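S.K.: After the sequence you'll find the predicted model.
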Amino acid sequence: MKVFITGISGLIGQALAKSLVDRKVTVLGLTRDCDAAAKKLPSAVSLVDDLSSANDFLPDVVVNLAGAPIADKRWSQRRKAELFDSRVALTDRLVEWIKQLKHAPDCFISGSAVGYYGRHLDERLTEDGPIHDEFTYQLCQAWESSANQASDCTRVCVIRTGLVVASQGGFLAKMLPPFRLGLGGRLGDGQQMMSWVHIADVVAAIEFLMADPQLSGPFNLTAPGAVSNGVFSDSLGQALNRPARLPMPAWVLRLMFGEMADLLLTGQAAYPEKLLASGFEFIYPELPEALAQAVE
């Protein structure tokens, strides 16, 4: 099998590439900086910095994970345009590339996020759940629509990924320093829901979708048990054997991050109904075990 991965140097891309290489799958990745990416990836992974260089690869599966980090900077109009370009515009180009290949891939798996649903309280959101029309929905909806343009030539799966629990990188890496010092705590009132998923389950789910030709459409890539930010904070403190009693007031977050603070102060409880119905079994369905593995 041959797999082409965009965004291969990111958190999920690195973990997926390693798993595939361990299974003797041939992997080619698209990245802006091949030299930097090569230092993070197994030596068996080949890299290109433009799509035209991959024209002769003819992958069996394309996995699209590219996208600028959504929570690294304030959401100025310029930053919003960068977020759209790194996701939607790139996916547009990728779909066009797929359509001009001599042989279309068997499957196209493209990223999205639980931000597709926008802000909600604690209602369980399946793939058909309601949406709240705001920036994260608009971004994810455009991203998914772009990916679905490939459905006339290949099977398309869209993964609406939650907050990825991993020992290296991702949102947890930003939370760990203050929590290790006993300075962590809930954000705002802590009632906002967090749809999380362990990195091992992200990789396993993507490989699961690759393997089943009957699966297509959107999939919530989240553990079955979303929790509130308060519960998540308490659980992380327990995993580290540290108190988690210093809340960050909402007004401070809004002062620091502007509109982007909504990512931290609102949330949604996405539920992986389609994955579970398809027979996928989570390695880490419960938060305490997922956090214990990530911080050990």
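M.R.: Everything's here; your move.
S.K.: alpha carbons only for contacts and neighbour counts from here, please
M.R.: OK.
S.K.: correct me, but Ala270 touches Thr222?
M.R.: Yes - using CA atoms under 8 Å, Ala270 makes contact with Thr222 at a distance of 6.7 Å.
S.K.: tell me, what's touching those two both at once?
M.R.: With contacts defined as CA atoms under 8 Å, 6 or more residues apart in numbering, the residues adjacent to both Ala270 and Thr222 are 162, 195.
S.K.: Report how many residues lie close to Gln191.
M.R.: 18 (other CA atoms under 10 Å).
S.K.: Ok, Ala173 next?
M.R.: Ala173 has 14 neighbours, counted by other CA under 10 Å.
S.K.: try Gln100
M.R.: Look at Gln100: counted by other CA under 10 Å, it has 10 neighbours.
S.K.: The one 10 residues further on now?
M.R.: When neighbours are defined as other CA under 10 Å, Ser110 has 26 of them.
S.K.: right, and the secondary structure at it would be what?
M.R.: Secondary structure, DSSP: H, G, I helix; E, B strand; the rest coil: Ser110 is strand.
S.K.: try this one side by side with the last:
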Amino acid sequence: MRILITGGTGFIGQALCPLLAQQGHQLVLWTRQLKPNLPVGVTDYVQQLDELEPDSIQAVINLAGAGIADQRWNEQRKKLLVDSRVNTTRQLVAWMAKQTLRPQVLVSASAVGYYGEQGDAEITEATPPTPGFTHDLCAAWEAAALEAEALDVRVCLVRTGVVLAPEGGSLKKMLPAFRFGLGGPLGEGKHWFPWIHRKDMARIYTWLLTHESAQGVYNASAPEPVTNADFTRLLGKALHRPTLLPMPEKVLKLLFGEMADLLLVSDRMLPERLMQEGFSFDYPQLDQALKDLL
């Protein structure tokens, strides 16, 4: 297939694009960068959707969005977080509507933030959300993608957990402190941490892309979530370092403001639909994932 990808230069895209190319797909990146550093496997890019040859795209993968944990949140930053996701998705759907031969499938990113604080309850795709900024953001993002269903496009929504790889994301930010023996649990460490190996994350996108029966919402995290305390312990074990220095909740909120909620929210997310429909994780357990990553 010839696949259009947004956000392909990002953390997930850098693992996904080579995998798609290995599977024989042709990849076109939509990017606003003047001279993008194209991921391995990407053969072409456009800066405007109108530059694409009409009816030339068979599938779309939508990963676009400003980094949610890159900066402290204020109203301006929140607006950028929403606009970079929702408006980009709306533009994609509007472009699809202009095509005579429309893409067969849109696989569009969302996030575990859709659910909000859930305590110790297990989260499936049917779990009702708790109101809050991250839920509102994800709900609007998903609604924009679902507009493509009216165009007879199959839509899959990927509610992503914390993606792990040392090259980026949360793990890259954690590693320096942990390697110096300064890592520790956040707050009381009892909140649940829905993690996933980046290789499995990329494989989920390719699986949803090619399984024609796949449609709707999918939780994308490993089948064995852990608490923050257990994650801390296993990361310290993998690095052969102590993890004795907790970060109190008050300090986190002082340092990060409202964004501290991202670090303290409890989401025991399970990939129920992926498991029921036959997806198999290469890294279902955190200790084996960290061993591979580190």
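M.R.: Perfect, I can see it now. Worth saying up front: this structure is predicted, and the values here are computed from it rather than measured.
S.K.: For stretch 143-162 of the first structure, list every residue counted as buried.
M.R.: Across stretch 143-162 of the first structure, burial judged by 16 or more other CA atoms under 10 Å covers 143-144, 146-150, 153-162.
S.K.: hang on, I meant stretch 216-232 of the second structure
M.R.: Across stretch 216-232 of the second structure, burial judged by 16+ other CA under 10 Å covers 217-232.
S.K.: Check the offset of stretch 200-209 of the second structure from the chain's centre.
M.R.: Centroid displacement of stretch 200-209 of the second structure relative to its chain, using CA atoms, centre = their mean, to the nearest Å, is 11 Å.
S.K.: Now do the contacts for the residue lying farthest from the centre of the second structure.
M.R.: For the second structure, the largest distance from the centre (CA atoms, centre = their mean) belongs to Thr100, which lies 30.6 Å off. Thr100 of the second structure sits next to 54-55 when contact means CA under 8 Å, 6+ apart.
S.K.: Can you tell me how far it is from Gln48 of the second structure?
M.R.: From Thr100 of the second structure across to Gln48 of the second structure, the span is 19 Å (CA to CA, to the nearest Å).
S.K.: same deal with Leu16 of the second structure?
M.R.: Noted for Leu16 of the second structure: a distance of 22 Å to Gln48 of the second structure, by CA to CA.
S.K.: Have a look at those two and say which one is more surrounded.
M.R.: Under the criterion of other CA under 10 Å, the comparison of Leu16 of the second structure against Gln48 puts Leu16 first, with 26 against 10.
S.K.: Ignoring the adjacent residues along the chain, who's closest to the more buried one?
M.R.: Distance criterion CA to CA, 6 or more residues apart in numbering; nearest residue to Leu16 of the second structure, sequence neighbours excluded, is Ala202 at 4.7 Å.
S.K.: these two touch, right, that neighbour and Phe11?
M.R.: No - the pair Ala202 of the second structure and Phe11 does not pass the contact test of CA under 8 Å, sitting 10.4 Å apart.
S.K.: which neighbours do those two share?
M.R.: Shared contacts of Ala202 of the second structure and Phe11 (CA under 8 Å, 6+ apart): none.
S.K.: where's Gly184 of the first structure, which helix or strand?
M.R.: Using DSSP states H and E, Gly184 of the first structure falls within no helix or strand.
S.K.: Now do the contacts for it.
M.R.: 175, 178, 233, 237, 243-247.
S.K.: so which of those residues comes closest to Ser195 of the first structure?
M.R.: The closest of the contacts of Gly184 of the first structure to Ser195 of the first structure turns out to be Ser233 (CA to CA; 13.3 Å).
S.K.: Over to that closest one. Which of the three states is it?
M.R.: Per three-state DSSP, Ser233 of the first structure ends up helix.
S.K.: quick one: what's aligned to Leu106 of the second structure in the first structure?
M.R.: In the first structure, the residue matched to Leu106 of the second structure (TM-score structural alignment) is Phe108.
S.K.: Identify the residues contacting that match.
M.R.: The contact partners of Phe108 of the first structure, by CA under 8 Å, 6+ apart, come to 61-64, 150, 154-157.
S.K.: Which single one of those is nearest to Asp262 of the first structure?
M.R.: Closest approach between those and Asp262 of the first structure, by CA to CA: Asn64, at 25.8 Å.
S.K.: quick one: contacts for the spatially most central residue of the first structure?
M.R.: Nearest to the mean C-alpha position of the first structure, by CA atoms, centre = their mean, lies Thr161 at 4.2 Å. By CA under 8 Å, 6+ apart, the residues touching Thr161 of the first structure are 111-114, 197, 202, 220-222.
S.K.: Now distance to Phe257 of the first structure and secondary structure too, for those residues, in a markdown table please.
M.R.: Shown next, in a markdown table, are these (distance: CA to CA, whole Å; DSSP: H, G, I helix; E, B strand; the rest coil):
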| residue | distance to Phe257 of the first structure | secondary structure |
| --- | --- | --- |
| Gly111 | 25 | strand |
| Ser112 | 22 | strand |
| Ala113 | 20 | strand |
| Val114 | 20 | helix |
| Val197 | 25 | strand |
| Val202 | 28 | helix |
| Asn220 | 27 | strand |
| Leu221 | 27 | strand |
| Thr222 | 26 | coil |
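S.K.: Which one of those is nearest to His132 of the first structure?
M.R.: Looking across the contacts of Thr161 of the first structure and measuring by CA to CA, the closest to His132 of the first structure is Val114, at 11.5 Å.
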